[in-house]
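[1] Just to be clear, the model below is a prediction. Sequence and coordinates:
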Amino acid sequence: MIGVCALLLCAVSLSPAAASEQAQAKAPISSTIAMIGAGNMGQALGNLWAAAGYHVIFATRNPGELDDVVATAGHGAEAATVAKAIEQAGIITLAVPYGAEPAIAKAHGAAMKGKVLVNVDNAFEHRDGEVATKAEAVGEAVYSAQLFEGTRFIRAFNLKGAGSFPSPEGVESADFEVPYTVNDESARHIAEALIHDAGGTPVYEGGLENAREY
């Protein structure tokens, strides 16, 4: 497991190739994660990352209703409004119905610029309507990255159901692959740290245009 050390660009346990990539990366980012959405997927990933040492802030329109979510995550996890969580975080994870993305981008896109944005959402026409139709025409990863212009965008985790992630205690023995794509090579080591800390093995598939069905 790479852990927060890798997230902060510590190269001690990295291969020479990975260390070289990190040397070319942008400045270190905060290890605080704003988890926008506290449903099954948000909780599954948030709990794992909190246990791995990240500062996780669960963010919804009603953060006062998240006491049980925060208590289950433990490890210093918090709840906050979306705006406050984004302000504090270096990494933002979207775990919401895909159709909510345009409104989130309109309200908070400017505050997200320059930050790492992990997108795990999937578009479904029966639920997300016209937004899903537009996204599927160009690719969901590409469409979302256009909505959140200026972010260091990572597309990952959306091929895995929330219930299939390991518990924090089972991370070390977990065995599953997580394909991911990015719009910025400097985000690769961050994506791989997050995947490892959720128990997965990262599989890099290039730029967002290669995301195919995801």
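    Sure thing, it's come through. As the structure is a prediction and not an experimental result, all values here were calculated from the model.
[2] contacts and neighbour counts: CA atoms only from here.
    Will do.
[3] can you pull out the strands in this structure?
    Taking DSSP state E to define them, one finds strands in the chain at 32-36, 55-59, 78-80, 91-94, 116-119, 152-156, 177-182, 201-207.
[4] Turn the ones you listed into CSV, including distance to residue 20 and mean neighbour count.
    Below are the strands of the chain laid out as CSV (distance: least, C-alpha to C-alpha, whole Å; neighbours: other C-alpha atoms under 10 Å):
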stretch, distance to residue 20, mean neighbour count
strand 32-36, 24, 26
strand 55-59, 27, 27
strand 78-80, 35, 21
strand 91-94, 22, 24
strand 116-119, 20, 25
strand 152-156, 19, 26
strand 177-182, 18, 22
strand 201-207, 17, 16
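[5] wait, which of those is closest to residue 18?
    Residue 18 lies closest to strand 201-207 among the strands of the chain, at 13.0 Å (C-alpha to C-alpha).
[6] Need the contact partners of that closest one.
    175-184, 191-192, 195-196, 211 (C-alpha atoms under 8 Å, 6 or more residues apart in numbering).
[7] and which of the residues you listed is nearest residue 82?
    Residue 82 lies nearest to residue 191 out of the contacts of strand 201-207, by C-alpha to C-alpha, at 21.7 Å.
[8] Next up, a structure to set beside the first:
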Amino acid sequence: MKSTRRSIVKSLGVLAALPWLIPASRAFAVAPTRIGVIGSGSLGGTVGRLWVEAGHEVMFSSRHPEQLQDMVEALGPRASAGLPMVAAEFGTVLLLAIPFEALPQVGRDLHSAYRGKIVLDSTNPWGTSSSDVYREAHNLGVAQTVAKYMTGARLVRAFSAVDATVVATSASRAGGRIGMPIAGDDAEALRVAADLVRDAGCDPVVVGNLAASASFQPGRPGFRAHLTAPELRRLLGL
């Protein structure tokens, strides 16, 4: 099992390093995915929109979903809005794009809906805070703290090291598409994450297991480097 996982991750890394081998529209021909976006701010809204445009069905969520109606109506029938629990139940894959301080409550409240599902985690502890969850992220690491509160999720750190405005323009960027660092312990979840990164107009760079995501958390070299995939791989020594 471990050798198979290493082989899959190695293959994904090779593809990420050689984006010209992959059609710009999509790396793998798969059916549209039902995606629940938990937190529809700048990052969640941007990535969700790109997924809708790529042909996926996306439910954006908020505690006040009525505030998202103008956005989903503009995106068309593949977009919808709902409460976080409804979006978590809707998606076969979830994007976690919430304020870091909300992590313990979201982990508790949505546990029955996200358990066993692939969760792309884009959260980060921003600025300073005296909260316990910030303290844990500082002491344990960001990914380890998210894993503690999102028990049972098939976590992949993804969309956590890039600015939403850069993701929005990546596909047409003059210098080449942005390399998106991703990391996780589940080989199949990594494969799905890599696919969805491509559909958002970026090139996946598989860094390693979940612990390896420390290299692109805030304060580390890979955080908001906004480089092409080959450049990012060189920066991170991959």
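    Thanks, I have the structure now. All values reported here derive from a predicted model rather than from experimental measurement.
[9] What residues of the longest helix anywhere in structure 2 count as buried?
    Longest helix of structure 2, by residue count under DSSP state H: helix 2-17. Neighbour counts over helix 2-17 of structure 2 (16 or more other C-alpha atoms under 10 Å) mark 8-9, 12-13, 15-17 as buried.
[10] Taking the residues you listed, tell me the two that lie furthest apart.
    Between any two of the buried residues of helix 2-17 of structure 2 (C-alpha to C-alpha), the greatest distance is 14.3 Å, for 8 and 17.
[11] Now for the residue nearest the centre of structure 2: which residues touch it?
    Nearest to the geometric centre of structure 2 sits residue 158, at 3.3 Å (C-alpha atoms, centre = their mean). The contact partners of residue 158 of structure 2, taken as C-alpha under 8 Å, 6+ apart, are 120-122, 180-183, 193.
[12] so can I have a markdown table of those residues showing distance to residue 48 of structure 2?
    Below are the contacts of residue 158 of structure 2 laid out as a markdown table (distance: C-alpha to C-alpha, whole Å):
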| residue | distance to residue 48 of structure 2 |
| --- | --- |
| 120 | 12 |
| 121 | 14 |
| 122 | 13 |
| 180 | 16 |
| 181 | 18 |
| 182 | 17 |
| 183 | 20 |
| 193 | 14 |
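[13] got the contact list for stretch 186-193 of structure 1?
    1-4, 6-7, 18, 21-22, 24-26, 116, 152-154, 180, 182, 201-202.
[14] Residue 162 of structure 2 maps to what in structure 1?
    Aligned counterpart of residue 162 of structure 2 in structure 1: residue 160 (TM-score structural alignment).
[15] Quickly note the distance from its match to residue 23 of structure 1.
    Separation of residue 160 of structure 1 from residue 23 of structure 1 (C-alpha to C-alpha, to the nearest Å): 31 Å.
[16] can you check residue 112 of structure 1 too?
    Residue 112 of structure 1 is 24 Å from residue 23 of structure 1, where distance means C-alpha to C-alpha.
[17] The two: who's more crowded?
    Neighbours were counted for residue 112 of structure 1 and for residue 23 using other C-alpha atoms under 10 Å; residue 112 has more, 22 against 14.
[18] can you pull the contacts of the equivalent of that one over in structure 2?
    Under the alignment (TM-score structural alignment), residue 112 of structure 1 pairs with residue 114 of structure 2. Neighbouring residues of residue 114 of structure 2 by C-alpha under 8 Å, 6+ apart: 88-89, 94, 152-153.
[19] For those, work out which two are farthest apart.
    89 and 152 (14.6 Å).
[20] just to revisit the earlier point, closest to residue 127 of structure 1 out of the strands of structure 1?
    Among those, strand 91-94 sits nearest to residue 127 of structure 1 (C-alpha to C-alpha), with 16.9 Å.
[21] returning to what we had before: state the distance from the closest residue to the residue nearest to the centre of structure 2 other than its chain neighbours to residue 105 of structure 2.
    Closest residue to residue 158 of structure 2 apart from its sequence neighbours, by C-alpha to C-alpha, 6 or more residues apart in numbering: residue 182 at 4.9 Å. To residue 105 of structure 2, residue 182 of structure 2 is 25 Å away according to C-alpha to C-alpha.
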